[in-house]
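> below is the sequence, then the predicted model.
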Amino acid sequence: MQHSATQTQEIAGAPKVSPESSRGRRGPYAKTVRTRERIIDACEALYASKGFRATTVKEIAALAGISDRGLVHHFPSRDDLLFAVLERHEKRSSDAIVHDDPYDVLRAILAQEESLSRDPHLAELRTVISAEAIDPAHPAHEHYRGVYEQWSGFLTDLFRALERRGDLAEGADPAGLAASVIALTDGLQLQRLYGIEGPTGPSILRRLVEDHVPALRTP
């Protein structure tokens, strides 16, 4: 890792970001894209280990191997950096569950949680920033409030669609089940980051969903 292309510096708790992590395109535009992606990689690493508020622009620049001035050229403010990270994360999440059939959507959600459980860095990033954003003054507060509202509405509509098809267990409440899925994923993820041993979050989540949507069970 380099600071202003000359000073080598280690940042505790953050994985290294390779300046050569993205190749294949050519020209000034390709270089700009690679630089921006490298900066966002550095933000993800530092936000996961230190949180957004405790991370400085100098640390991000050092980890990305770019000068402070170069970083500000691509991202003029700290909020711009944060929202670039959030945009990348939300795109990953939405791209993973684009399906028409409710069963395919549920399978994609369960697969996504399985993937997240194998990536402690990404899990920590999501948990740390969303916890920080509880403060109304945090720049991501409204973002996460909207995410939770949309996610709750999306899951409720999904379980209602299954209910209309007669595929939801008798007596199951779509809104309550949606709230349970969100609470379970967040709560178990937080426990895992604390190092609390127990059944894996994805296996418990799968059991909850399959108990209420029996046809989802694999024979």
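Happy to help now that I have it.
> C-alpha from now on. contacts and neighbour counts both.
Fine.
> now do the helices in the protein.
Listed in chain order, the helices of the chain (DSSP state H) span 27-50, 57-64, 68-74, 78-96, 102-117, 120-132, 141-164, 174-193, 201-212.
> can these go into CSV with extra columns for mean neighbour count?
Formatted as CSV, the helices of the chain follow (neighbours: other C-alpha atoms under 10 Å):
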stretch, mean neighbour count
helix 27-50, 19
helix 57-64, 23
helix 68-74, 15
helix 78-96, 15
helix 102-117, 17
helix 120-132, 19
helix 141-164, 16
helix 174-193, 17
helix 201-212, 18
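> among those, which is nearest residue 3?
With C-alpha to C-alpha as the measure, helix 57-64 is the member of the helices of the chain nearest residue 3 (4.2 Å).
> and the angle for that closest one with helix 78-96?
50 degrees (axes from the mean of the first three to the mean of the last three C-alpha atoms, to 10 degrees).
> elements contacting helix 57-64?
Under the contact criterion of 3 or more C-alpha pairs under 8 Å, 6 or more residues apart in numbering; DSSP states H and E, helix 57-64 touches strand 2-3, helix 27-50, helix 68-74.
> let's bring in a second model and compare:
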Amino acid sequence: MTTDPARPPARRGPYAKSRRRRESIVAAAHEVFAARGYRGGSLQDVADKVGMSQTSLLHYFPAKSDLLLAVLHLRDSITADGSPRDLSETLVESVMRQASFNETVPGVIELYTVLCAESLTDNHPGLDYFTERYEALRSSYLRAFAALADEGRLRPGVDPERAAATLVALWDGIQTQWLMAPELVDMAGCLRDYLELVVLPE
């Protein structure tokens, strides 16, 4: 077997072990923060889940806020932000795809819901993350609704900016209700109903 000189050698040994350990810590923190929030979930809770001391955990994440940001980035790697996957995907198709996917990862949705609400408390390290995320979502949906308006596909009187903010608010609210009673709340169906109220059929 020959090796490709352009391909870097696979990393083994201490680096790979350290990476796996970091991943296990972040996964454990994901569970802890989703269940207890950032304030209620302690570093010791996380350390206990991965079978290590809190001192050892601090070697990988010197501050609890560092661990929170790593958990939020993990969340982003699991689920998308609602933007169209490709240019052929419509806004409605994008929202339906994302909502259907979210129903398959309830732990991720629980984490998002708990930490988003908690980020409004004093000096919460996640506030900037959620503020920027909401701004990005509103901007993304505003562009999509504005494009539909240019095509003459928004119902009369619908303002693209308010429609975008309403979609974000509706989605978060429906997700919270779905977490409480998934057998009673059709998250994707509620979002589709809203979009059908503001978007004209092709």
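All right, it came through fine. Bear in mind that the values here come from a model prediction, so they are computed numbers and not experimental data.
> on that earlier part again, any chance of a markdown table for the helices and strands packed on helix 57-64 of the first structure, columns distance to residue 99 of the first structure?
Conversion of these to a markdown table gives the following (distance: least, C-alpha to C-alpha, whole Å):
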| stretch | distance to residue 99 of the first structure |
| --- | --- |
| strand 2-3 | 42 |
| helix 27-50 | 27 |
| helix 68-74 | 34 |
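> closest to residue 200 of the first structure out of these?
The nearest among those, by C-alpha to C-alpha, is helix 27-50 at 20.8 Å.
> check the offset of the closest one from the chain's centre.
Its chain's C-alpha centre and that of helix 27-50 of the first structure lie 16 Å apart, by C-alpha atoms, centre = their mean, to the nearest Å.
> that helix vs the second structure, mean deviation?
Here the mean offset of helix 27-50 of the first structure against the second structure after fitting is 1.1 Å, by mean C-alpha distance after the TM-score superposition for the first structure.
> circling back: between the helices of the first structure, which one is closest to residue 2 of the first structure.
helix 57-64 (5.3 Å).
> would you turn the helices of the first structure into CSV with distance to residue 8 of the first structure?
Putting those into CSV (distance: least, C-alpha to C-alpha, whole Å) gives the following:
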stretch, distance to residue 8 of the first structure
helix 27-50, 15
helix 57-64, 8
helix 68-74, 14
helix 78-96, 23
helix 102-117, 31
helix 120-132, 23
helix 141-164, 35
helix 174-193, 30
helix 201-212, 39
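> indicate which one of these is closest to residue 7 of the first structure.
helix 57-64 (8.3 Å).
> next, the mean deviation of that closest one compared to the second structure.
Helix 57-64 of the first structure sits 1.0 Å off on average (mean C-alpha distance after the TM-score superposition for the first structure).
> in the second structure, which residues correspond to that helix?
Aligning helix 57-64 of the first structure against the second structure (TM-score structural alignment) gives residues 43-50.
> need the contact partners of that stretch.
24, 25, 28, 29, 32, 53, 54, 57, 64 (C-alpha atoms under 8 Å, 6 or more residues apart in numbering).
> the third one: what's it in contact with?
By that I understand residue 28 of the second structure. Here residue 28 of the second structure is in contact with 46, 49, 50 (C-alpha under 8 Å, 6+ apart).
> any idea what it aligns with in the first structure?
Match for residue 28 of the second structure (TM-score structural alignment): residue 42.
> so how far is residue 35 of the first structure from that match?
Using C-alpha to C-alpha, to the nearest Å, residue 42 of the first structure is found at 11 Å from residue 35 of the first structure.
> from residue 109 of the first structure, how far off is the match of residue 28 of the second structure?
Computed as C-alpha to C-alpha, the residue 42 of the first structure to residue 109 of the first structure distance reads 27 Å.
> out of the helices and strands packed on helix 57-64 of the first structure, flag the one nearest residue 142 of the first structure.
Distances from residue 142 of the first structure to each of those were compared by C-alpha to C-alpha, and the smallest falls on helix 27-50, at 18.3 Å.
> of the helices and strands packed on helix 57-64 of the first structure, which is nearest residue 194 of the first structure?
Going by C-alpha to C-alpha, the one of those nearest residue 194 of the first structure is helix 27-50, 13.2 Å.
> quick check: angle from the closest one to helix 120-132?
70 degrees.
> quick one: contacts of stretch 197-213 of the first structure?
Outside stretch 197-213 of the first structure, the residues touching it (C-alpha under 8 Å, 6+ apart) are 110, 113-114, 117, 167-169, 172, 181, 184-185, 188-189, 216-217.
> mind running it again at 7 Å?
Outside of stretch 197-213 of the first structure, the residues within contact range by C-alpha atoms under 7 Å, 6 or more residues apart in numbering are 110, 113-114, 167-169, 172, 181, 184-185, 188-189, 216-217.
> for those residues, please prepare TSV with the additional fields distance to residue 135 of the first structure.
Formatted as TSV, the contacts of stretch 197-213 of the first structure follow (distance: C-alpha to C-alpha, whole Å):
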residue	distance to residue 135 of the first structure
110	30
113	26
114	29
167	39
168	37
169	38
172	34
181	24
184	22
185	21
188	22
189	20
216	38
217	40
